[in-house]
Structures are given as structure tokens and as C-alpha cells.
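Engineer: Make a model of this:
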Amino acid sequence: MRPVPLCLLLSLTALGMAAPEDEDEYTWPHRKLPLVQSEQTVYLPRPAFAGEPQGNLRGACGIECQSALPPPSAADLEKLLSYETVYENSTRTFTRVSLRGLAVEPPRNASRPRRRREVYGTDSRFTISDRQFSTAYPFSTTVRLSTGCSGILVSPKHVLTAAHCVHDGKDYLKGAKRLRVGVLTLRSKRGGGRGKGQRKGEGRRREGKGEREGKGEGQGKSGKRKGKKSRSRRSIEADRPAFRWTRVKQTQVPQGWLKDPSGKAVDYDYALLEMKRPHKQKFMDLGVVPSVRQLPAGRVHFSGFDDDRPGQLVYRFCSVTEESGDLLYQHCDSQPGAGGSGIYIRLKEPGKRKWKRKIVAVFSGHHWVDVNGVQQDYNVGVRITPEKYAQICHWLHSNSEECQSA
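Structural biologist: A predicted model of the protein is given here:
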């Protein structure tokens, strides 16, 4: 699909901003969360960094499979939420956690059978080509990873992404050793003077070269036109946003993703990256909702850097088709490279007139899912449950007292 015109983009953005008829019904729920606390941290052997980025991930536990599973016990959750941390010098630690104040939720009803449908039709993605929009909130929260995935800013120095973007389930990817985060920013304006780092006299040398081209044999006015064309190309390049890359200081991955022989590791396909330098971009908060399908049209939004549109920010929205306790199943069009994007929704803050976007899931990518014994393909998001929220908040603040409610 071609780049989105500005007027159309404004209309599309309004789709995620329009208030429902009964706006008091659609508010962010405030709930008390369990506390994740570190119990023991031990050093591990250094990783080999020998893996390669994955394409299609292994099959997920199907929707009926998810519905039939008993809810995990507190002891099971403590094992799943324990985590590894790998640092920029390749040292690695494992931290065992405890979980306090876990609320027991009623089991979900099994999903109803539904007819087969065409998953991929007309490409519904939108390229955000306007530089003011691509570098403004909420699109500015989307980042690019050097391993080829996407991610989303959740603090001045943290990025939430998919675990498979840095770890293949057995070991860390080769690119994770020198992992970098690219934030899309506007290029600095240089004006007519010397650019930053430009040597004294460089501008004069370039001007002299242009004069020689203009006065060459048989060039005359054509030389001047060539100079104007070159300046025009440089002006266009200067107007395009560019990535500002920052090294990653440490990466944290839940034990639920690591070496899971059951094939249900998709439920924990998320990771948190800490950058060496904080940024000044506005970030997006995390959120927890009981059911996305209870929202207006069950619609979710996310942006990423899809591989088939190099260097371009791609936005999409769609309705969630089905959900389980840990996963969102939908048919938002995407390509490799969008994995790790933050899936967000927009609800009203309780007691206020203000509406706010929050991240409710991490885009894992394409998965084959068993539905009534038939394999169907979905684009799957890993939902942020109260327990996962508590864990990610613990990673962000290292202080469980700041993570008692959402």
C-alpha cells in the first residue's frame, strides 16, 4: 500500500481516538497486582551467541488447548517468571523470584467453534511517511532492533520487545552480543553554515568545485541546473527521519521462554532491554485489561518496521478474533520485522475526561494454532497479564513497592 496522505492519516488516527457512545464503560481498570520479588541471583556460564533470528515460530498451544489448561499454581508462576539477565560484557545471571498476593481468577470458558475464514486478503497496513507523524507520539514509541525486530519504548531507557528477537529458546542470537536500539528522529537542521564536525574551509572547497563544474567546457547554465538538483536531493535527504542508535546495556528474558519443551513458550515471548543512554522521546505505559474483545470492536493497534518496507514505519489496526488467558489471536497484516512491536489500546482514565493509550500485549508474529483439530494461522500477541505486568515493572524499577497497582 502506498504512503498515507496526511488528511487520511488524521482520519485513521481518529479511529483510535473516537469516544464510544457510553464512554464511562470503557475505562482502564484499576486493580491490585501481585508482587514479584527477587530471592536469589546466581552467575551462569557465558552464552555462545550462536543462534540466528527465527522466521516463523514453532506452533503455539491451540485456542482449545489454552482453554483446557488448568490455571498455573503460584509455584509454577514463580518458575515461569524467574528470569535471565545478559549484560553487554556477555556475563549472564539467573534470578529466582517469589510471587506475593496472587489473585485466583476463574477459568475461561472454551472458545466457541467458528467457520473458516480467509486470513490474508487486501494488505491493510499503512506506511507512516510524513516525518512529523513518524517522529510524534504514539508512532515515535516504536523502535528498531539491530537483530531486525521492532520494539516499543516503556521508559526513558527501556524497550519492550519479543523474546525471540534476542533468544531462540535455547541460546542467545548472534546479533544479541552487540544489540542496538534505533530510535527514529528528525535529522538536525544544518542551515547555510558549517555542519557539526565539518572542517574549516570545507564549505569553500565544495563551492569552488561547483563553480568549476558550472564553468566547464560547454556546460554554461546546465552546470548550474546540476548544482541545484544536487542541493535539492540533499534537502530531501535532510528532511527524512533517521535512526539514532544506542547500545543495549542489559537484556532480561523470562524463564517461561527459555528451553520450554512443551511448545507453549509463546505465552512468554517477551523481553526487556535497557539502553546505555536514556532518550528524550515520550514512552508508553503498560496496561492490563480483563478482555480485549469487550472493548469497542475489540480493536488493537501497533506499529513496526516490516522487512518488506525497509526503513519505513508501518502502522496497522484490526479487531481481535479470539483470546486466551495469555494470547491474543488476530489477523492484522504484518511481515517479519514487526515482531516485538507493542500492541496498544486506548481507554479512558477513571474519574477523568482524558483518554490514554497503554500497551496490553507484545506482537509475537505468525503461528500455526490448533482450532478444533484444524491448523489455522494467526498473528499472535502475548498479552500482559497481572503477573507479567508485575514482573516487567520489577525489571523497570527494581522495587516492587512501585508495582502494586495498574
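Engineer: Could you use CA atoms for every contact and neighbour count after this?
Structural biologist: Fine.
Engineer: tell me the secondary structure for Cys7?
Structural biologist: Per DSSP: H, G, I helix; E, B strand; the rest coil, the local secondary structure of Cys7 is helix.
Engineer: Kindly provide the distance from Ser364 to Ser319.
Structural biologist: 16 Å (CA to CA, to the nearest Å).
Engineer: Show me which of these two is the more surrounded one.
Structural biologist: Taking other CA atoms under 10 Å, Ser364 and Ser319 do not tie; Ser364 has more neighbours (30 against 18).
Engineer: Tell me the spacing between the more buried one and Leu69.
Structural biologist: 21 Å.
Engineer: repeat for Pro254
Structural biologist: Taking CA to CA, one finds Pro254 at 20 Å from Leu69.
Engineer: Looking at those two, which one has more neighbours?
Structural biologist: Pro254 (25 against 11).
Engineer: Pretty sure that one sits against Tyr83.
Structural biologist: Yes: here Pro254 reaches Tyr83: they are 4.3 Å apart, a contact under CA atoms under 8 Å.
Engineer: Find the nearest non-adjacent residue to Phe133, please.
Structural biologist: Phe139 (7.0 Å; CA to CA, 6 or more residues apart in numbering).
Engineer: Roughly how far does Arg225 sit from Glu207?
Structural biologist: Look at Arg225 and Glu207: by CA to CA, they are 14 Å apart.
Engineer: same question, Leu160
Structural biologist: Separation of Leu160 from Glu207 (CA to CA) stands at 47 Å.
Engineer: quick one more, to check against the first:
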Amino acid sequence: MYTTKRHYRKMISLPICVLLCLGIPRSLAFQEKQTRVQGIDFNLPKDSSLHLVVKEEQASFGGGFGSGFNLTFDFEEEEEEEEVASSDVITKEQAEHELSYQTVDEDGNLKDVQVKLKHAFVDYVNSYNDKLKKAATAWDLVQRKRNRRNVFQEDTRFPIREAEAFAELPFSAVVAFNIECSGVLVGERHVLTAAHCFHDGKRFIHKTKDIRVGFRKNKTLSSYDINNNPSKAFYWIRVAKINLPAAWSMPRYSRKGAFLPVPLHDDYAIIELKRSPDDREPLGFSISSHMNAGAGTRLNMGAFDDTLDISVMMYRFCPVAYEEQSMTYMFCDAKSGASGAGVYIRQWNGYLGEFERKIVGVFVGSHVLREGSGREEIVNAALRLTPLKFAQVCFWVTGSYSDCHA
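Structural biologist: Presented below is the predicted three-dimensional model:
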């Protein structure tokens, strides 16, 4: 189930909701703590990679779980993942594996792209991760008064129906797919979303030419359209290309030879549109760290996951409950249509002297957390934009690692 068991919600009228969602005024009850990663800029070295197309073929379509996919690790897989994540140093081979990718166009032409990196790239990422680790230790000392039990507060969802709300960020950047998934505009013609909406780990689920991305119009539907054709609330754009990590489609086996499910931490994709949407500004994206998206930090998410009326956007916020190196777990209520939604935070920009919104993750669905005692807890999971994933998304959007700054 994508919806958590926390059914109690605080109901707030729509006008107040819109003000809160837009962060106006900041002095209201939901004001964020002023998180900022000071003195840690992310600037990849220039000319640090060489991309080689190693295989080109026609994509296969069919099967698939689509937006309703539930991701669950078994014990053996979790142990193997922990062993891999135990080392803080990323090797050149690991980085090349994580940055290799697949791309499929509207005609079904599939390209497997293997990435070859220079050592300067890997050395820089390792140096940056080391700075983050040291800064996180200092951050915890400053935040000593934080009450970790506060992460279990009630969740809240607000329906956004007012046409005016879709004329500006963050709501104007949220998109719906005609395959019951959501996403967020992060570039002029690029949408960040979840890989499992398009690929089941073995093959593509939908043909690229059949996929449409919907942007909510700044208009109010009539009651007739709401009841009969709520898709009229969107203008739809065709997809030119789908990019997703190569690791998502690679078979994985346990030590005993059993096939393992596709990994949560590779469940992301960038969709390139046939044209840019009219008057739509993308949301910026940034690296997720313990400092800006650690336990207790408020996460925000908008998605078109209302199955009764797709024209209604559901906005929600909740604190981070648990965090891992590549994943964030929370109790934000969501349905399957929210798969692929951008998870963002409000962080302080000292140069501008104001808060700004940054996408730091992708909502991927429900997950069962298991403790050593055997106790299980259902949570909702978001993939974190680690430095390597940030670089990957940035490359897909800009076409160059040298343009990736955070």
C-alpha cells in the first residue's frame, strides 16, 4: 500500500493551504529551519569523462508493473547492499557502473551507453563526499537540541484545485503522465521521474511514442469535464527520449543464485520532451545530504495521484523519518499515481537572502523496513540525489558534466 496507516489529518481551508504551500508568509507554523551547506560547492572538473555507445538495438516492450509497483528488499539483498555501502570511497569502476545508462527514443531505438571516467572525476567526488561527512558531524553538534521523536508527527495532504496556483512554482513544474505516474520539470524540456513507470527491470513497459506528459492548465474545469474528461485540465506533450540508469535493467542475483528485485536506489529517469512547455519554469535540483535532508527535515511533494480526479493536484509534506546513504524514508501519504514525483526542500540561499526550493529526491513507492528483531514497518521511500546521481541527472539535462554545479 502506498498510503500509510496514519489516517488522521489536520484539515485546512484551501486559501490557507495555498499560502502555506507557497511559503507565504514564512512566519506561519510550517516555517522551515534554515538549512544551508556552507562552503561546500560541487563543481565537477572539466573534460572528465568519455562516453562510448557499446550496443544499439531495438527495445522490447511488454509486461510491467507500472505505477503500482511496490518495492521490497529481502534480508539477503539488504545485507549485500549494506556491504557495498559500508565503504565511503567510490572506485572508478563503481562510478562508471552507476553513470552508465540506457536511452530509448520514440521509434524504439535503444542505446546502451557505457561511461568511461578519468580519475580526476572520481577523486573529486570522493573528496566532496569526505567534506560532506565532516560537515555532517559538525552539523549534528549544532543541532543537538533536535528531538528525533518529532519525526512521527501526523501527515497532511491538501488538494490543489485553484487554477491560479498552477501559474507559478512549485505547482507549475509538477507533471502528470498518461500512464498514472507523476514527475517534475527540472530543465527546459526535461522531466525527472521514476524508472519503474517505464521499465520493469527486464523490458520497457510502454512504447515511447505512446507516452504523454501533462502540464496542468491555468484554468478551472467545468463540472461536466471533471466528471467526464478531467484530462482536459492538461495540455499534453509527446516524449522524445527516455533515459534511465543501466543498472536498473541489469539482472541481479543473490549469493544463492536467486533473482533479486530491481534496486530502489536506481529507480530514477529523465524524460526528454518533444518541445518545451509554454511559460513553465523548471524547479532546481540539488544534492541531498544529511544537512539539508536529514532526519526531521520537512519534505514537500506535489503529485497528481488522485484517482477520482486527475485534474486535482495533491500536495503533502512530512518530516524525514529515516535516512540512508541513497534513500530517504518518510510517512507522507501517497497513492500509486504519485510514483516519480519530485521531493523537494526549502533551503536558505545566502546570496539571494531568501529561501529557495530544490528537488533532492524522487518518490518511488512503499517499502518494508525490517529490523534485526524481525519487526516490520511500512514506509514510503524516496531516492536521494547523491553526488553521482546529481551528476547523472545534470548530464542528461545539460549534456555536459562540466555544467553541473550545486
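Engineer: Just the TM-score for the two chains, thanks.
Structural biologist: Once superposed, the chains reach a TM-score of 0.76 (TM-score structural alignment, normalised by the length of the first structure), with 358 aligned residues with a CA RMSD of 3.8 Å.
Engineer: Leu160 and Glu207 of the first structure: which is more packed in?
Structural biologist: Under the neighbour definition other CA under 10 Å, Leu160 of the first structure and Glu207 were set side by side, and Leu160 has more, 27 against 13.
Engineer: In which helix or strand does the corresponding residue of the second structure for the more buried one reside?
Structural biologist: When the second structure is aligned by TM-score structural alignment, Leu160 of the first structure is paired with Leu192. Using DSSP states H and E, Leu192 of the second structure falls within strand 190-193.
Engineer: just checking, next helix/strand downstream of that strand?
Structural biologist: Going down the chain from strand 190-193 of the second structure, the next helix or strand is strand 212-216, by DSSP H and E.
Engineer: What range does that following strand cover in the first structure?
Structural biologist: So strand 212-216 of the second structure sits over residues 180-184 in the first structure, by TM-score structural alignment.
Engineer: Run the chain-centre distance for stretch 353-370 of the second structure.
Structural biologist: Taking CA atoms, centre = their mean, to the nearest Å, one finds stretch 353-370 of the second structure lying 6 Å from the centre of the chain it belongs to.
Engineer: Check stretch 18-27 of the second structure too.
Structural biologist: Offset of stretch 18-27 of the second structure from its chain centre (CA atoms, centre = their mean): 23 Å.
Engineer: now the end-to-end length of it.
Structural biologist: Start-to-end, stretch 18-27 of the second structure (CA to CA) is 15 Å.
Engineer: go on, stretch 152-169 of the first structure?
Structural biologist: With CA to CA applied, stretch 152-169 of the first structure spans 21 Å between its terminal residues.
Engineer: you'd agree Pro336 of the first structure is up against Gly55?
Structural biologist: Yes: Pro336 of the first structure is in contact with Gly55 according to CA under 8 Å; the separation is 7.0 Å.
Engineer: More neighbours: which of the two?
Structural biologist: Taking other CA under 10 Å, Pro336 of the first structure and Gly55 do not tie; Pro336 has more neighbours (18 against 13).
Engineer: residues in contact with the more buried one?
Structural biologist: Neighbour list for Pro336 of the first structure: Gly55, Cys149, Asp306, Asp307, Gly365 [criterion: CA atoms under 8 Å, 6 or more residues apart in numbering].
Engineer: Pretty sure the first one sits in a strand.
Structural biologist: Spelled out, it's Gly55 of the first structure. No: going by three-state DSSP, the assignment for Gly55 of the first structure is coil, not a strand.
Engineer: quick revisit: and in the second structure, which of the contacts of Pro336 of the first structure remain?
Structural biologist: Mapped onto the second structure and checked by both residues aligned by TM-score structural alignment, their matches' CA atoms under 8 Å, those keep the contacts Gly55, Cys149, Asp306, Gly365.
Engineer: what separates the first one from Gly339 of the first structure, distance-wise?
Structural biologist: Right, the one you point to is Gly55 of the first structure. Gly55 of the first structure is 10 Å from Gly339 of the first structure, by CA to CA.
Engineer: next one: the second one
Structural biologist: If you measure Cys149 of the first structure against Gly339 of the first structure using CA to CA, the figure is 5 Å.
Engineer: mean per-residue distance, the helix or strand hosting Val360 of the first structure to the second structure?
Structural biologist: Element membership for Val360 of the first structure (DSSP H and E) is strand 355-371. Compared with the second structure after fitting, strand 355-371 of the first structure deviates on average by 1.1 Å (mean CA distance after the TM-score superposition for the first structure).
Engineer: what does the helix or strand that that strand is followed by correspond to over in the second structure?
Structural biologist: Remark: after strand 355-371 of the first structure, the chain's next helix or strand is strand 374-383, criterion DSSP H and E. Aligned using TM-score structural alignment, strand 374-383 of the first structure spans residues 375-384 in the second structure.
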